[in-house]
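Novice: From the sequence below, what's the structure:
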Amino acid sequence: MAQTVLHTAASRGVADHGWLKSHHTFSFSSYFNPERVQFGALRVLNDDEVAGGRGFGEHPHDNMEIISIALEGTLQHNDSMGNSANIETGEIQVMSAGTGIYHTEYNKNAAEPVKFLQIWVFPNKRNVEPRYDQVKIESPAQPNQLVQILSPNPEDAGVWIYQDAWFNLGKLEKGSTVDYAIHQKNNGAYIFVIAGKVEVNGQLLDTRDGYGIWDTDGFTITADADAEVLIMDVPMNL
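Specialist: You can find the predicted model right below:
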């Protein structure tokens, strides 16, 4: 029988630093909940809003797969690997921190906030050479389809990471239904509703709610309103 966990938007940890407003689905920084440390290999899911012209100064990471998905605005990235890039709305960025990197992230626009999802996934291979990648998320050929934006395979659509994880993004019209098959045994899926309302196997989810499901082969998503959803398919046993 499928196991599930519901994390409503209002139950998330909150940090307000003035220039940064962040909601933490899982324990992060000063927010700690022993029941919400991770979902399998998914360690961090932060819903960040950075004020115009502000950002994160140089800071280190190691042995973590770090994914950013831009929702509104432009995020300016610089790192110790020599990469300098703008992450635009509708793009996904990944860094394999591996043996260690330093980077900065700033809002390129001085007048408007930038909104993005910051996601950390535990790698299945430690101390790799750090790497960076960034791609535009392609629109599906047909409406109400899921688009793969991340996988373990460099040849596949989207970016890739050092983990048996698959991310899919879907923009669904009200009344539409999509079926999702979990990629491999011992993986689970964490569904995050970016916008709108959906039902997952009958469980109603509103904007910014998260829902984890495992010990199952798959599930069905039905859009109760026009919606955008992110599905993160990750190993449950590390």
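Novice: From here on, just use CA atoms for contacts and neighbour counts.
Specialist: Noted.
Novice: tell me the secondary structure for the most centrally placed residue in the chain?
Specialist: Closest residue to the average C-alpha location of the chain: residue 119 at 4.5 Å, with C-alpha atoms, centre = their mean. On the three-state scheme (DSSP: H, G, I helix; E, B strand; the rest coil), residue 119 is labelled strand.
Novice: you'd agree it is up against residue 44?
Specialist: Yes. Counting by C-alpha atoms under 8 Å, residue 44 is a contact partner of residue 119 at 5.1 Å.
Novice: list residues touching both of the two?
Specialist: Counting by C-alpha atoms under 8 Å, 6 or more residues apart in numbering, no residue touches both residue 119 and residue 44.
Novice: Contact partners for residue 91?
Specialist: By C-alpha under 8 Å, 6+ apart, the neighbours of residue 91 are 69-70, 134-137.
Novice: could you measure residue 27 against residue 208, distance?
Specialist: Going from residue 27 to residue 208 by C-alpha to C-alpha, to the nearest Å gives 16 Å.
Novice: And the helices in the protein?
Specialist: Ranges of helices in the chain, per DSSP state H: none exist.
Novice: Tell me how far stretch 139-148 lies from the chain's centre.
Specialist: Put simply, stretch 139-148 sits 18 Å off its chain's centre (C-alpha atoms, centre = their mean, to the nearest Å).
Novice: now swap in stretch 84-99 and tell me
Specialist: How far stretch 84-99 lies from its chain's middle: 12 Å, per C-alpha atoms, centre = their mean.
Novice: ok, back up a step: filter the contacts of residue 91 to the buried ones?
Specialist: Restricting the contacts of residue 91 to buried positions leaves 69-70, 134-135, 137, with burial counted as 16 or more other C-alpha atoms under 10 Å.
Novice: Dump these into TSV; add distance to residue 90 as well.
Specialist: Formatted as TSV, the buried ones among the contacts of residue 91 follow (distance: C-alpha to C-alpha, whole Å):
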residue	distance to residue 90
69	7
70	6
134	11
135	9
137	6
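Novice: for comparison, sequence B:
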Amino acid sequence: MTQTVNMASDLTLRPAEARGVADHGWLKSAHSFSFANYYDAKHMHYGPLRVINDDWIDAGGGFPMHPHDNYEIFSYVVEGQLEHKDSMGNGSVVSAGGVQYMSAGTGVRHSEFNPSETSPVRLLQIWLLPNIQDEAPRYNAVEISAQDKDGTLALFLSSDGRGDSLHIKADSDIYAATLVQGQTIETKLGHDRIAWVQMVKGHVTVNGQTLRHGDGLAIGRGGQIVFENGRDAEFIYFDMAK
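Specialist: This is a model prediction of the structure:
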């Protein structure tokens, strides 16, 4: 007897070219959700996901000290290096493959700069709405090796801090993966959950939907999720509470 596989469905593509764009000279950014001067009432957030900005920062450029509160914020560095400093006294430089995470809580000021004098940095800056507010702010960083995410979902931020992941104050488990032709990743999304796939680079197929560099995919109904047909693909996968 052939067993029917219940595939996750209710797929909504967010094409890369439909994102909002900003060009400040030293910063070029594409916004998946409404941000700063880009406003689209149909794309304010998805579940707890509030911001996905695909940023290119020129050599020596960056964001000076500015405040945040009650957001879970992380920067996923794709190319180059990113330097973080904050009002808690933290300071670090994260290279490609690294993630800077900050829980803004009751309030924190921070800066992010490209420390290179010659090369740009590319990062995805991502904000999530917390499920716990007004706690003390904190900062941490994690490295995701190429081997860790090769053909598999590497958990790096989670709601419970399991494994080597960082514990975040959002009901979200966040993974990184790379995929090439011949590799397949399968995972299951709970029926009380939603998911988002954000393409970092390359091409991949998710439950029959082709995604390309910069595309996002909302998955609104639980079940099996299959990632396949990767062509130099790298993506971030969010498993989130509705």
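Novice: Need the TM-score between these chains.
Specialist: The TM-score (TM-score structural alignment, normalised by the length of the first structure) is 0.94; 235 aligned residues with a C-alpha RMSD of 1.5 Å.
Novice: if we can go back for a sec, which ones among the contacts of residue 91 of the first structure lie within strands?
Specialist: The strands, defined by DSSP state E, take in 69-70, 134-136 from the contacts of residue 91 of the first structure.
Novice: need the longest strand for the second structure.
Specialist: Longest strand in the second structure, counting by DSSP E: strand 223-241.
Novice: And residue 66 of the first structure, what's its match in the second structure?
Specialist: When the second structure is aligned by TM-score structural alignment, residue 66 of the first structure is paired with residue 73.
Novice: cool, residue 13 of the first structure as well?
Specialist: Checking TM-score structural alignment: residue 13 of the first structure goes with residue 20.
Novice: Residue 32 is in contact with its match, correct?
Specialist: Yes. Residue 20 of the second structure is within contact range of residue 32, at 6.7 Å (criterion: C-alpha under 8 Å).
Novice: So for these two, which residue has more residues nearby?
Specialist: For the pair residue 20 of the second structure and residue 32, the greater number of neighbours falls to residue 32 (29 against 19), based on other C-alpha atoms under 10 Å.
Novice: From residue 158 of the second structure, how far out is the more buried one?
Specialist: 22 Å.
Novice: follow-up on the earlier one: now the longest strand of the second structure, how far from the chain's geometric center?
Specialist: Distance, stretch centre to chain centre, for strand 223-241 of the second structure: 12 Å (C-alpha atoms, centre = their mean).
Novice: Can you tell me the residue that sits opposite residue 121 of the first structure in the second structure?
Specialist: Alignment note (TM-score structural alignment): residue 121 of the first structure maps to residue 128 of the second structure.
Novice: Tell me which residues touch its match, please.
Specialist: Here residue 128 of the second structure is in contact with 48-51, 71-73, 170 (criterion: C-alpha under 8 Å, 6+ apart).
Novice: Need those residues in TSV (columns: distance to residue 24 of the second structure).
Specialist: Rendered in TSV, the data for these read as follows (distance: C-alpha to C-alpha, whole Å):
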residue	distance to residue 24 of the second structure
48	28
49	24
50	22
51	18
71	24
72	25
73	22
170	31
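Novice: which one of the residues you listed sits closest to residue 210 of the second structure?
Specialist: The shortest approach to residue 210 of the second structure among the contacts of residue 128 of the second structure belongs to residue 49, at 21.7 Å (C-alpha to C-alpha).
Novice: what residue of the first structure matches up with that closest one?
Specialist: Residue 49 of the second structure maps onto residue 42 of the first structure when the alignment is built from TM-score structural alignment.
Novice: Any idea how many residues pack against its match?
Specialist: 23.
Novice: what's the closest non-adjacent residue to it?
Specialist: In space, and not counting its chain neighbours, residue 42 of the first structure is closest to residue 121: 4.7 Å by C-alpha to C-alpha, 6 or more residues apart in numbering.
Novice: now swap in residue 181 of the first structure and tell me
Specialist: Nearest one to residue 181 of the first structure, counting by C-alpha to C-alpha, 6+ apart, is residue 218 at 4.3 Å.
Novice: before we move on, what about residue 25 of the first structure?
Specialist: residue 12 (5.0 Å).
Novice: Tell me if I'm right that that neighbour and residue 22 touch.
Specialist: No. Residue 12 of the first structure lies out of contact with residue 22 (C-alpha under 8 Å); the separation is 9.6 Å.
Novice: for the aligned partner of residue 137 of the first structure in the second structure, what are its contacts?
Specialist: Aligned by TM-score structural alignment, residue 137 of the first structure pairs with residue 144 of the second structure. Going by C-alpha under 8 Å, 6+ apart, residue 144 of the second structure touches 97-99, 154, 156.
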